[in-house]
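Visitor: Structure here, sequence nowhere to be found:
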């Protein structure tokens, strides 16, 4: 299947991959099977993003709240993350994909932390698609950590409180150096952010899809991109058509 051309391609697409468990339940399968099928959808999303020219793809892989799930499910999710990186890292590197991890790394298991750092280190020089994996990530926690970092600088006299700006806060977020998402997609029919990129989503476009994540395909991604291309992004101002000066008749 040839890759279509879109009028507008978002530089940064972020995806809340939701519905693995419900996909499995609908088919009478264990939840773990839904997560495993979801990994196939991850691979398809990464390939599609690279093919159409998306520069950044952020995937909400594991939230800071996911630790509350049953121990067996958490163990399975961590195992899938490890398997994905071990199996796919060489291919991602060969395809010039850079991997970045966002989320709180404090108190992570040494084997998980080592794997995440290896993925970043191996691909740090790559210049095509940047694949951002949100692991042990929560937006409120991210903002709190950024605020605490700035507070420490104020206490140490390196920074004045009145000099703190949105730009300084952004520089302390996990996503420092990554542009805000142009488009956020959530699957499974749910219509909420669930503590994902709260700061960065200020002017993002949202698309909520009915499909469960394991059913997310290249065609699904294309449909979302077509919808995005038809949006009129104003960032608080006027649309391009309305902002254009009226013709003067003499």
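Guide: Thanks, I have it. Being a predicted model, the structure only gives us computed values, none of them experimental.
Visitor: okay, CA-based contacts and neighbour counts for the rest of this
Guide: Noted.
Visitor: where exactly do the helices run in this protein?
Guide: 20-26, 31-52, 71-94, 110-123, 139-155, 166-172, 218-229, 240-243 (DSSP state H).
Visitor: Comparison target, given below:
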């Protein structure tokens, strides 16, 4: 840490401040953003989610406008939809390590609440809303740009969302759900490398590789989808 930077707070959210690269003046706002409605008797994330949804939409719209100067309104709109979809929000929430900080009733947690994309997406928007309310729009904009940088490249979005697009393709033709089977795992425990095969009935399977199961599945899905669509 350089000499001109003040030290981060060391409370329960100290690690999260470091991840977000933003330190709250009002910790209560952050706690509200991280609190699931299953915890009765106090504030929860839904009001801040409302704010965060609007802030995120505006930040992404402005960013796309500048990033793609020759793109028409329809092209901007489709890219905007990709960047604010539930799956992207949930993945950003995982990048932020938000599941480690969410407060929810044990019954909701036991029901898989910390893994549900819908909940993670809501909390992600609430955190953006909380930053906006605590530190203003420019800080919220900085946060969004930090965690959405990889999504601004639409080729990367298409690659990362290949599983969803493959699922939609087979469902639209009343075909069976794709199956993903890990066929190999190499490398040490701290740096594994996965080989995964995706199978759709009546079609030759495709093989994907990656440093995580998710990456390998996306790779396999993208390859099979390209073949199916051709």
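Guide: Good, I have the coordinates. Note that the structure is predicted; figures quoted are calculated from it, not measured.
Visitor: so what number do they get for TM-score?
Guide: TM-score of the superposed chains, computed with TM-score structural alignment, normalised by the length of structure 2, equals 0.24; 92 aligned residues with a Cα RMSD of 5.7 Å.
Visitor: Tell me, how many residues neighbour residue 75 of structure 2?
Guide: 12 (other Cα atoms under 10 Å).
Visitor: Check residue 54 of structure 2 too.
Guide: Using other Cα under 10 Å, residue 54 of structure 2 has 13 other residues around it.
Visitor: now swap in the one 10 residues further on and tell me
Guide: Residue 64 of structure 2 has 20 neighbours, counted by other Cα under 10 Å.
Visitor: ok, now residue 155 of structure 2?
Guide: 11.
Visitor: just residue 151 of structure 1 next, same as before
Guide: Using other Cα under 10 Å, residue 151 of structure 1 has 17 neighbouring residues.
Visitor: and residue 133 of structure 1, how many residues sit next to it?
Guide: Other residues close to residue 133 of structure 1 by other Cα under 10 Å number 20.
Visitor: make that residue 207 of structure 1, sorry
Guide: Residues near residue 207 of structure 1, counting by other Cα under 10 Å, number 17.
Visitor: now it: how far from residue 118 of structure 1?
Guide: Taking Cα to Cα, to the nearest Å as the measure, residue 207 of structure 1 falls 33 Å from residue 118 of structure 1.
Visitor: swap in residue 149 of structure 1?
Guide: Taken as Cα to Cα, the span from residue 149 of structure 1 to residue 118 of structure 1 is 25 Å.
Visitor: which residues in structure 2 form helices?
Guide: With DSSP H as the criterion, structure 2 has helices spanning 14-20, 27-33, 46-67, 73-84, 86-95, 106-110, 117-135, 137-148, 154-160, 162-171, 213-229.
Visitor: just the ones you listed: most buried one?
Guide: Ranked by mean neighbour count, the helices of structure 2 are led by helix 117-135 with a mean of 24 (mean count of other Cα atoms under 10 Å).
Visitor: before we move on, the earlier item: turn the helices of structure 2 into CSV, including distance to residue 184 of structure 2.
Guide: What follows is the helices of structure 2, written out as CSV (distance: least, Cα to Cα, whole Å):
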stretch, distance to residue 184 of structure 2
helix 14-20, 33
helix 27-33, 40
helix 46-67, 39
helix 73-84, 31
helix 86-95, 25
helix 106-110, 32
helix 117-135, 28
helix 137-148, 31
helix 154-160, 21
helix 162-171, 20
helix 213-229, 11
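Visitor: Looking at those helices, which is nearest to residue 183 of structure 2?
Guide: helix 213-229 (10.9 Å; Cα to Cα).
Visitor: burial count for the residue nearest to residue 122 of structure 1 when sequence neighbours are not counted?
Guide: The shortest distance from residue 122 of structure 1 to any non-neighbouring residue, by Cα to Cα, 6 or more residues apart in numbering, is to residue 93 (7.4 Å). By the criterion of other Cα under 10 Å, residue 93 of structure 1 has 18 neighbours.
Visitor: just to revisit the earlier point, present the helices of structure 1 as JSON lines; the columns should include distance to residue 59 of structure 1.
Guide: Output for the helices of structure 1, formatted as JSON lines (distance: least, Cα to Cα, whole Å):
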{"stretch": "helix 20-26", "distance to residue 59 of structure 1": "14"}
{"stretch": "helix 31-52", "distance to residue 59 of structure 1": "8"}
{"stretch": "helix 71-94", "distance to residue 59 of structure 1": "12"}
{"stretch": "helix 110-123", "distance to residue 59 of structure 1": "14"}
{"stretch": "helix 139-155", "distance to residue 59 of structure 1": "14"}
{"stretch": "helix 166-172", "distance to residue 59 of structure 1": "19"}
{"stretch": "helix 218-229", "distance to residue 59 of structure 1": "14"}
{"stretch": "helix 240-243", "distance to residue 59 of structure 1": "31"}
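Visitor: Right, I'll leave it there.
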